[in-house]
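Participant: missing the sequence, but the structure's below:
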């Protein structure tokens, strides 16, 4: 498709949809023309040889126009009031939650917003709320209707009311979209099961095992315990269907341009609900190819880049988050590369730093964490991290082996230690977690458990040890402090602010007992949460400390994610530190991951020729005079400092 064809396609679309390009639709049309060549190029990379190339390109443009026409004046105004990098602000802090387990339903959520605002949270990630089968929902990630809220949570109208209330209170909304697959109860699947060739081509469907077996040779298993293999025999249509995650989740076939256009329509439907951040689930899996792992392929990035260009045209105020929990180097690719640098996903999860914090907590050493920072520093300006200590998912240990070797450990033995430590099997471990998705072939496994239980609070309470309770609380706050000040939008997981322990009731639930991640997905007991305001309770101590950290963060513009972080060379094996530099400010963030006091030479603060004389610790609200190189700053067990240069 050449430039003349683009012009003709746009002209036809304008005529057919009665766009007022000199008036009400001028801004939209300008953006459409500005991005049209990039949209054409990316679309061509994916679909140049497809017989329906031109037809679906026209449909793509029509979807963009339709989305613009359906976007309310309120949301268009919000788009243009946001600056391009609004999401880099130090004033945004998030929480991820399950609506039904947090507030019962969407109607009950507005009454809980002031609790969150009091904590300092102004961005809410509502875990999947769109229609999915009750017993085969994968926590809502098996969607049977992308545009209908599941009745368990309420209605689409309820969601719109929540969004309006949140925006009126100065809050931001984040929702998920599952691009990789649908539920086997989706309308498209139902039609495919009846043999409709149009919808069979929406998925990977095969008459026999010849091609599936070729895929299987190089595709890893995602859930080897509960869902071995990547294909399922479907009796209704007599086909082998690709089901990478679970047998009831059919993988969408993005080599078909009609699938892309259909899912783009869903993306823009969410944009028009007023979503500020759209979390794209499992983007690493979007493109499948025999002879590869079918993860992180170049075409998956092209799909995301095309989505970003389309969103920029119709909903420029909506940021995209790619949920790619992959190796450190691979995560970087989701921000875009080459001509698309910082033009793919606006956000990615800093899963590497999250896992390395847990590594440091278990070992008391920060060598592996430091080894990862040169890669993580490559994140391009204009993009940001979601930083976190816990989320709804398990904790993976997917950082690179060479990082472990640099610290002097054997990678296999080191990961075994971490698994044993956090599952409470290692002698002396205070952690109460569990192993998730153990692969019997490789012994790979991930870790489940709440922040508080993994930090030792559960065992400390059982043993009635005040000293251990104190240490566990200090660990919780240490972990959150690192996450909050590192750079990016901090994302708490609901319940962590009130020190929730593991919930073992999932064991008695037939549709959940196979998945121990439900132990860290609690049902909120609001009587317990009332204890967050009762001085001296564990809930209050954790809540108040979390609130103070967020208050400090919002007062310091230097913490905005402006690519202004420098890690300080390690002067103590137990202590990690970095400095955030602003126009007139510098903030040293220092963390001791040891259960013993650590001594840090004041020479640390003279790194790179900079020589401060006086520092103010925002956490302790006291000043420190910088000593000589022979003197030390003494950090207590699991202590941290947030030291601003004042002289």
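Facilitator: Structure received. Being a predicted model, the structure only gives us computed values, none of them experimental.
Participant: going forward, measure contacts and count neighbours with C-alpha atoms only.
Facilitator: OK.
Participant: and the strands in the stretch 151-300 of the chain?
Facilitator: Using DSSP state E, counting those that start in this stretch, the strands of the stretch 151-300 of the chain run over 172-178, 181-183, 205-206, 231-234, 239-242, 249-251, 277-281.
Participant: please identify the most buried of these.
Facilitator: Neighbour counts (mean count of other Cα atoms under 10 Å) averaged over each of the strands of the stretch 151-300 of the chain peak at strand 249-251, with a mean of 28.
Participant: packing partners for that one?
Facilitator: If contacts are counted by 3 or more Cα pairs under 8 Å, 6 or more residues apart in numbering; DSSP states H and E, strand 249-251 sits against strand 181-183, strand 239-242.
Participant: wait, which of the ones you listed is closest to residue 642?
Facilitator: strand 181-183 (43.6 Å; Cα to Cα).
Participant: use this one as the comparison:
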């Protein structure tokens, strides 16, 4: 599989055979020095290929500094994570970042060092071992698309090193740049417009999809693949068990295209997976592909490679559509996303979530290809989440580059569902129900549902401080607050909103663990009727869930889907579900076969 993928990308080069032989030697060397404890995990997981889907963990995502200060500090949070039921910890970028602006760590200056203020490589290995001992998988970011402009590769290229100049894309004519820009999208239209940055030392314009200080790597050069494969294996040998492949859709560039989701991207991912399967087969790959739902199938592999690219991918369409449903009290966009969701190869799964460190990016709902009424619904949802008369939400919208629409929305879950700012205050019934509704959907749908740091404490938007950039510059800082120790203490003594949200997620996690073993391997069937506010979902004959995206009680006419004997699993009530159920405002029920 490795040879097939790489020969399709680089096989026409006369030096391919020699290059490929050197790559195999490097892979074998990494396998030979893999620690014995990790080799034992590799064997165990190879013997049980369905280990992830058989007992899918609850995930948790956090920035190291905001969550616990340092990597050593993260170890002190393990008891809290276990109390919440977490079995998968994603720590956002912790490798040494660019000096100054660095996209909150995503502009990596060294793949071989931890950011000094967070610790060092020994701290990383110690944390990974401590997490493994507690049954928690460590997920780290592998920033694939780019490096910082002060990374040694970029520095060498700027100094004239021919080999490393080939690691980057450089256009030498402004007309070329303008021609490319006509086909390309803008990731950060307000804060970093355009896709190229003029660098005099490089003699032209460097391709910089994200920020001017993040230089895109040239994967058409096989040396780039070999270098990133070496990074992957080194970090895997240090104890990272899951890699979030940041910005995966942008890896391959071809003039005259949007340079997103090109077929070669899948080949690169299949090759990276094959590298791991040879040297560290217990390690998983997760695609960060924030793309329209139909485009996501390729990230798991297709054809003969189905199930041999990434193990997991974010279901960002489900997330965005759930916020639109909450704002509009209408599940039409949710139903569309479920209908468009591709079936997955065995052993693969969706990562479902409510919020994360990034925007709610509305383009994943395909506004450019959708009907006018769907585009209007998305625009209305974005306005609602920005607050104003009649809204319970307190978020911030980001405009598109052309100013004609909304690119994304920002805000913490608590602020977007209307939980109180004062942690000592109890949340009102409807706000807490909205919070529960969104997390219940994510927990029920995803192979790995993800809790974003602070959500378990009902923590709201960051108010801003001298330590963070102004929110007007980058609205994503709204959902990047420091972990609130006061809220954690209140949760631990059972007081205020933090106690409510923490206990609610604990109960949801307990209910999820009682779902049938085959639940996450079974495709979702949308059994919803004519009521636009109700979403009724089934997974085979063994599990069923109803979600009321309305501020009014709704009678569930379940019809065929409720035939037979069912017992409620969430909320934990004593009586079996009848053929017709009245869901409270923003209410939901999970059932399993009696």
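Facilitator: Looks like it arrived, so ask away. Because the structure is a prediction, the values reported are computed rather than measured.
Participant: dump the helices and strands packed on strand 249-251 of structure 1 to a markdown table, plus distance to residue 597 of structure 1.
Facilitator: Formatted as a markdown table, those follow (distance: least, Cα to Cα, whole Å):
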| stretch | distance to residue 597 of structure 1 |
| --- | --- |
| strand 181-183 | 50 |
| strand 239-242 | 53 |
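Participant: closest one to residue 582 of structure 1 among the ones you listed?
Facilitator: strand 181-183 (43.1 Å).
Participant: and the closest one, which stretch of structure 2?
Facilitator: Alignment of strand 181-183 of structure 1 against structure 2: residues 146-148, by TM-score structural alignment.
Participant: what's the answer for stretch 592-600 of structure 1, then?
Facilitator: Going by TM-score structural alignment, stretch 592-600 of structure 1 sits over residues 548-556 in structure 2.
Participant: what's next to that stretch, contact-wise?
Facilitator: Residues outside stretch 548-556 of structure 2 that contact it (Cα atoms under 8 Å, 6 or more residues apart in numbering) are 325-326, 329-331, 430, 437, 533-535, 580-588.
Participant: quick one: residue 74 of structure 1 and residue 168 of structure 1, what's the gap?
Facilitator: Here residue 74 of structure 1 is placed at a distance of 11 Å from residue 168 of structure 1 (Cα to Cα, to the nearest Å).
Participant: try residue 329 of structure 1
Facilitator: Taken as Cα to Cα, the span from residue 329 of structure 1 to residue 168 of structure 1 is 39 Å.
Participant: more neighbours: these two, which one.
Facilitator: Legend: neighbour count by other Cα atoms under 10 Å for residue 329 of structure 1 and residue 168, higher for residue 329 (15 against 10).
Participant: so what corresponds to the more buried one in structure 2?
Facilitator: Match for residue 329 of structure 1 (TM-score structural alignment): residue 294.
Participant: just list the residues touching that match, thanks.
Facilitator: 340-342.
Participant: again, 6 Å this time
Facilitator: When contacts are counted by Cα atoms under 6 Å, 6 or more residues apart in numbering, residue 294 of structure 2 touches residue 340.
Participant: that one: what secondary structure?
Facilitator: Secondary structure for residue 294 of structure 2, judged by DSSP: H, G, I helix; E, B strand; the rest coil, is helix.
Participant: only the buried subset of the contacts of stretch 548-556 of structure 2, as a ChimeraX command please.
Facilitator: Command for ChimeraX that selects the buried part of those, burial taken from 16 or more other Cα atoms under 10 Å:
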select :325,326,329,330,331,430,437,533,534,535,583,584,585,586,587,588
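Participant: that'll do, ta.
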